[in-house]
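Trainee: Make a model of this:
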Amino acid sequence: MAKARQSLSRLFLNKPSTEELQHQATLKGLAEAAAGKPFILNDEPLRMMYLTPTCMQSVMRIDQPDQLLCAYSRAMMGFLLFNPNPKHIILIGLGGGSLVKYCYQNLPDCRITAVEINADVIAMRRQFMIPDDDARLRIIHADAVEWLPQQECNADVIFLDAYDIHGLVPSLNSAQFYANCYRQLNHSGVLVANVWGKPSVLTPMLTMLHQQFSNNVWWIKSADSYNLLVYAVKHMSRDFEQLHAIEKDSALHLNHPTLDLQWLTNNLQSIQDQRFKPTSENSKNLLQEELIKRLRTVLVHDGNVPQSYTEFKSLILNLDAASRFV
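Mentor: Sure thing, here's the model as predicted:
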């Protein structure tokens, strides 16, 4: 008999420690003082941005501000397998600027445009050591839903890393929005989305991406959280087997030593079966059934995911120069 899948909600039923209760009280006090705005927690050497006491948005090492501390952010850089030499990256959602800083530092030939709807988040850019705007970097205060369709089609990568306390933002999770992303991407461009939620919530999103990107969609769960990273490629310039050759590229490893691209290629999931090509309502239904089945095998209890702030902090501080996805 198959083992029942553990509900993710059960992960939060353990009684918190005294230390955890004190941490929660600190966050509650900071949130009350912020009066509904994002707020910062300093716990040296870490600095964190919170949207609410239960929703951390970003974390940074004050002494190493360009380091990607969270496995999901390192996994988002997996777009390099599909497009190793981007010239323009658009980020939808700024947060603490982890990806902005990493790309600015490690992709010197790439222009970076970040679009953030929350002016209070942008106001924290200096506290999170985000570089000033220059010829390569622009941070724009705008609603991406309105801003994106007005742009020229010249992005090699679009990072979709914008969510609220409920997960996917409805206006950024529609067939129309994904169509706009598709139009803004160059021929071999990649949309990379960081999302979280139940399989029943994520399945419609993946279905829309399959329809828009002709089934060129891959996904993987982060190694230290329940975030799902999704890669949608406009036109595949190589078959999947060639990705293994790219991840062995010495230049990629030299320029990005903290990204374990081999782990990524070994664990990416996709549905390439032509039976699920969404050309009819019936095939769409079959695709959704297969997607939710796959997601239910991925989004299950994971002992590697920190269950408290203490565990999270320990995980982050134990990263070193050779840190990997796992």
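Trainee: rest of the way, CA atoms for contacts and neighbours
Mentor: Will do.
Trainee: Report the separation between the closest residue to residue 247 other than its chain neighbours and residue 84.
Mentor: Once flanking residues are discounted, residue 247 sits nearest to residue 261: 5.4 Å by CA to CA, 6 or more residues apart in numbering. The spacing between residue 261 and residue 84, counted by CA to CA, to the nearest Å, is 12 Å.
Trainee: Among those two, which residue is more densely surrounded?
Mentor: Ranked by neighbour count (other CA atoms under 10 Å), residue 261 and residue 84 place residue 261 first, with 28 against 16.
Trainee: OK, contacts around the more buried one?
Mentor: 78, 81, 247 (CA atoms under 8 Å, 6 or more residues apart in numbering).
Trainee: Residue 177: which of the residues you listed is nearest?
Mentor: residue 78 (22.4 Å; CA to CA).
Trainee: Name the residues that touch the strand or helix carrying residue 218?
Mentor: Using DSSP states H and E, residue 218 falls within strand 217-221. For strand 217-221, contacts defined as CA under 8 Å, 6+ apart pick out 72, 206, 209-210, 227-233, 264, 267-271, 298-299.
Trainee: Kindly recompute the last result at 6 Å.
Mentor: 227-232, 268-270 (CA atoms under 6 Å, 6 or more residues apart in numbering).
Trainee: One more, please, to line up against the first structure:
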Amino acid sequence: MKKTRQSLSSLFLKQVPAAERAHIRRLEEIQKVHEGHPFHFDDGNLRIMYLNPKCMQSAMKLDAPDELVCAYSRAVMGLLMFHPQPRHILLIGLGGGSLVKYCYRHLPDCRITVLEINADVIAMRDLFMLPPDDERLQVIHCDAVTHLQDNCYDADVLLLDAYDENGLVAELNTAEFYAICHANLVENGIMVANVWGKTSALAGMLSRLRQQFARQVSWTRSPDSYNLIVYAIKGALNQANEHAIKALSDQHPSLQFSALQDKLLSLPLSANYTDTEVELAALKLSLSTIMVPDANVPQNYADWKKQIDQ
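Mentor: Coordinates of the predicted model:
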């Protein structure tokens, strides 16, 4: 049996406070009504999607549904530093549709295709104010692994943001699936993965991505959680210069590209790690500088909501 994903920053949380336990009990009561299916919870101006009481999937402000509430999603949009004008984005994992809504609104010349395996999640799209399918947006109910084996997309960007009630989906973070993702990108396309886990597991994911993407892989940790955001480039690396960063920041003021660029980590392209164990050790060392207890990461729901409300 798979282990249920721990909530928020519980990789480092030693003791769950009473208020957090009460909040989880309230969510458990809501989940019973929904008979174990994904559900939403409204708290003031926030609407939150949960896959289970310990797995917050997505959050939305009711008065600003296109805003990227969670910092990890803003970091994902760092993809624009590498590919500022994508024509087609392929997104694996719909959730509450935060990334879909942002891209639909702010990238008007871009087509968006979403692959989502959970019909219950798709059924909640109106609750999270996603636009209907049209010539620019298509949400497909499918298993991404089998779908991408039978269909080929020439995507400029592939966003891998797939979680289920047990956490990160292991089948979507294998060398075989990374190869499928690589094949569905145009030359000079970018794959962005939102991943989570222990340093040893994250190092293995980075190593597999580096092998598939000719070592052109960078990563950063989300400022408000312990999620790792990984950028893997197919073809020639084309990272924005200072002038381009300024232009992007003017177009997307909420994304803070300069701060994000300063926090990007990678291994030198000149370093030829022929020994996998040596490469893994170097990756673990890099991750150890950012995957550490951080006072800026909320330790419970109350702290998280306070940070969001600021």
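Trainee: TM-score for these two?
Mentor: The TM-score (TM-score structural alignment, normalised by the length of structure 2) is 0.93; 302 aligned residues with a CA RMSD of 1.6 Å.
Trainee: still on that earlier bit, counterpart of the residue nearest to residue 247 of structure 1 over in structure 2?
Mentor: Aligned counterpart of residue 261 of structure 1 in structure 2: residue 257 (TM-score structural alignment).
Trainee: same check, this time on residue 33 of structure 1
Mentor: Residue 33 of structure 1 maps onto residue 33 in structure 2, by TM-score structural alignment.
Trainee: taking the contacts of strand 217-221 of structure 1 one by one, which sit in strands?
Mentor: 228-232, 269-270 (DSSP state E).
Trainee: JSON lines for those, including distance to residue 218 of structure 1?
Mentor: Listed next are those as JSON lines, based on distance: CA to CA, whole Å:
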{"residue": "228", "distance to residue 218 of structure 1": "10"}
{"residue": "229", "distance to residue 218 of structure 1": "8"}
{"residue": "230", "distance to residue 218 of structure 1": "6"}
{"residue": "231", "distance to residue 218 of structure 1": "5"}
{"residue": "232", "distance to residue 218 of structure 1": "7"}
{"residue": "269", "distance to residue 218 of structure 1": "5"}
{"residue": "270", "distance to residue 218 of structure 1": "5"}
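Trainee: Buried subset of the contacts of strand 217-221 of structure 1 as a ChimeraX selection?
Mentor: Listed next is the ChimeraX selection for buried residues among those, using 16 or more other CA atoms under 10 Å:
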select :227,228,229,230,231,232,269,270
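Trainee: before we move on, the earlier item: ok, the ones in strands among the contacts of strand 217-221 of structure 1 vs residue 238 of structure 1, which is closest?
Mentor: When these are ranked by distance to residue 238 of structure 1 (CA to CA), residue 232 comes first, at 14.0 Å.
Trainee: That closest one touches residue 189, doesn't it?
Mentor: No: using CA atoms under 6 Å, residue 232 of structure 1 makes no contact with residue 189, being 8.5 Å away.
Trainee: Can you list the residue ranges for strands in the stretch 101-250 of structure 2?
Mentor: 111-116, 137-141, 155-160, 163-164, 167-168, 185-195, 217-221, 228-233 (DSSP state E, counting those that start in this stretch).
Trainee: need the contact list for residue 153 of structure 1.
Mentor: 184-185.
Trainee: could you redo the last one with a cut-off of 7 Å?
Mentor: 183-186 (CA atoms under 7 Å, 6 or more residues apart in numbering).
Trainee: Repeat that for residue 231 of structure 1.
Mentor: Counted by CA under 7 Å, 6+ apart, residue 231 of structure 1 has contacts 190-193, 217-219.
Trainee: which position in structure 2 aligns with it?
Mentor: So, by TM-score structural alignment, residue 231 of structure 1 is matched to residue 231.
Trainee: Determine the number of other residues adjacent to the spatially closest residue to its match that is not a sequence neighbour.
Mentor: Nearest non-adjacent residue to residue 231 of structure 2, counting by CA to CA, 6+ apart: residue 192, 4.6 Å away. If you count neighbours by other CA under 10 Å, residue 192 of structure 2 ends up with 24.
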